[in-house]
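Peer 1: Predicted model and sequence follow; I will ask about them next.
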Amino acid sequence: MRELPAIVVAPVDASLREAVMRLRVHPAQQDFVGIISNLLAEADNSRSSEPMAVLHGATPIGFYCIETRSRSIVGRDFGPTALGLRAFFIDADWQGRGWGAQAMTAILADLATRHPAARRLVLTVNCSNHAALTLYRRCGFEDSGELYHGGRAGPQHLLLRALPG
């Protein structure tokens, strides 16, 4: 049996940008994530945002941003060793196959390499986005018990995950 390519992550550079721009989510998910062109434009305009592609082999199947200033996640600081995770999604055509969990494993491995001093990953997830909440909990995120009310689609859980180090 042929082994499938591993899921890896890489910064969105000129060689990936066009393919990343074609990524999309289901319409019902757009309020949770946003539109890829807007996400890339926001990242381009922020020195603390690192746009990243989730790759299956050489094919982009997902996207996320690492925020080197965790304050950008909910407007408060989580310390100098905290990073933020924003806009994580798997393309609509690739959803439902377990790629999200594999992508999260690749994200955490990448953070250990590119941000070895980081000790915490912070994110928010919409309260009605049950699939994402389940994924994040399976991947070791803990609910802080706080809700963030600044999201465009309603209240969000604030989730935290310790990073090894």
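Peer 2: Now that the structure is in, tell me what you want to look at.
Peer 1: contacts, neighbours, all on C-alpha from now
Peer 2: OK.
Peer 1: need the contact list for the residue lying closest to Leu111 once chain neighbours are set aside.
Peer 2: Nearest residue to Leu111, sequence neighbours excluded (Cα to Cα, 6 or more residues apart in numbering): Ala118, at 7.7 Å. Residues counted as contacts of Ala118 (Cα atoms under 8 Å, 6 or more residues apart in numbering) are Thr81, Ala82, Leu83, Leu111, Ala112, Leu163, Gly165.
Peer 1: dropping in the other structure now:
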Amino acid sequence: MEQSISKCITRLEFYQPKYLHLFEEYYLSEEQSRFTAQPIDAIRACENDQERIPILILYEDKIAGFFVLHGWNGAKDYSNNKQALLLRAYSVDSSFQGKGIAQKSLELLPAFVKEHFPGKNEIILAVNQINTIAQHVYKKCGFVDEGIRAMGRQGPMYILHMKF
């Protein structure tokens, strides 16, 4: 007997300008907006910096989230590892939260980086100390607090590392 399996697929894909209009409906709560950039603003920053690469988080072929991988010019503020990438502007659209998309996208990230950024061996991110929900998700997915701290626009931040 053949079983029908629901395919709820989360995947990562490089942003392309044809997707820009889809971010008009992208929603972050006021609380989320305190800690991360709106995707449209992050995309504009990418247009002016070749080291910033915008990435889509797709869930069942719909844009569910977004982040930027920033090369050495972003990572050097937090690490001496020239093979590190900085994860920035990470978010999941409010309407897609609670589905495990954040966790799945972060679990997919090391393989994505290995495939598309050969030679890179670490992902770094900065998370606000008061953003405990994000800290929990990042740590659950393999990011480690090595004791590095920085000051951000919303106060002190933990610098988390994922080495591979």
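Peer 2: Cool, the structure landed. Note that this is a predicted model, so its numbers are computed, not measured.
Peer 1: At which residues are the strands of the first structure located?
Peer 2: 7-11, 49-56, 59-67, 82-90, 120-126, 142-148, 156-162 (DSSP state E).
Peer 1: Residues in contact with the longest helix along the second structure: which ones?
Peer 2: In the second structure, taking DSSP state H as the definition, the longest helix is helix 101-116. By Cα under 8 Å, 6+ apart, the residues outside helix 101-116 of the second structure that reach it are 10-12, 57, 59, 64, 92, 120-121, 137-138, 140-141, 164.
Peer 1: quick one: which of these is most hemmed in?
Peer 2: Most neighbours among these, by other Cα atoms under 10 Å: Ile57, with 27 neighbours.
Peer 1: what does that one align to in the first structure?
Peer 2: Using TM-score structural alignment, the partner of Ile57 of the second structure in the first structure is Val54.
Peer 1: my read: that match touches Ala6, true?
Peer 2: No: using Cα atoms under 8 Å, Val54 of the first structure is not in contact with Ala6, being 10.5 Å away.
Peer 1: Nearest residue to Ala37 of the second structure in space, please, no chain neighbours.
Peer 2: Looking at Ala37 of the second structure with Cα to Cα, 6+ apart, the closest residue is Ala89, at 5.1 Å.
Peer 1: Which position in the first structure pairs with the one you found?
Peer 2: Match for Ala89 of the second structure (TM-score structural alignment): Ala87.
Peer 1: got a list of what that match touches?
Peer 2: Counting by Cα under 8 Å, 6+ apart, Ala87 of the first structure touches Val33, Gly34, Leu39, Phe63, Tyr64, Cys65.
Peer 1: just Ile66 of the first structure next, same as before
Peer 2: Per Cα under 8 Å, 6+ apart, neighbours of Ile66 of the first structure: Ser49, Glu50, Pro51, Met52, Leu83, Gly84, Leu85, Arg86.
Peer 1: Could you check which residue of the second structure pairs with it?
Peer 2: So, by TM-score structural alignment, Ile66 of the first structure is matched to Leu69.
Peer 1: From Leu85 of the second structure, how far out is that match?
Peer 2: Leu69 of the second structure sits 6 Å away from Leu85 of the second structure, going by Cα to Cα, to the nearest Å.
Peer 1: now do Ile40 of the second structure
Peer 2: Distance from Ile40 of the second structure to Leu85 of the second structure, by Cα to Cα: 21 Å.
Peer 1: Which one of these two is surrounded by more residues?
Peer 2: Shown here are Ile40 of the second structure and Leu85; by other Cα under 10 Å, Leu85 has more neighbours (29 against 16).
Peer 1: Name all residues that make contact with the more buried one.
Peer 2: Leu69, His70, Gly71, Trp72, Gly74, Ala75, Lys120, Glu122, Ile123, Ile124.
Peer 1: For those residues, which ones persist in the first structure?
Peer 2: Contacts from these that recur in the first structure, judged by both residues aligned by TM-score structural alignment, their matches' Cα atoms under 8 Å, are Leu69, His70, Gly71, Trp72, Lys120, Glu122, Ile123, Ile124.
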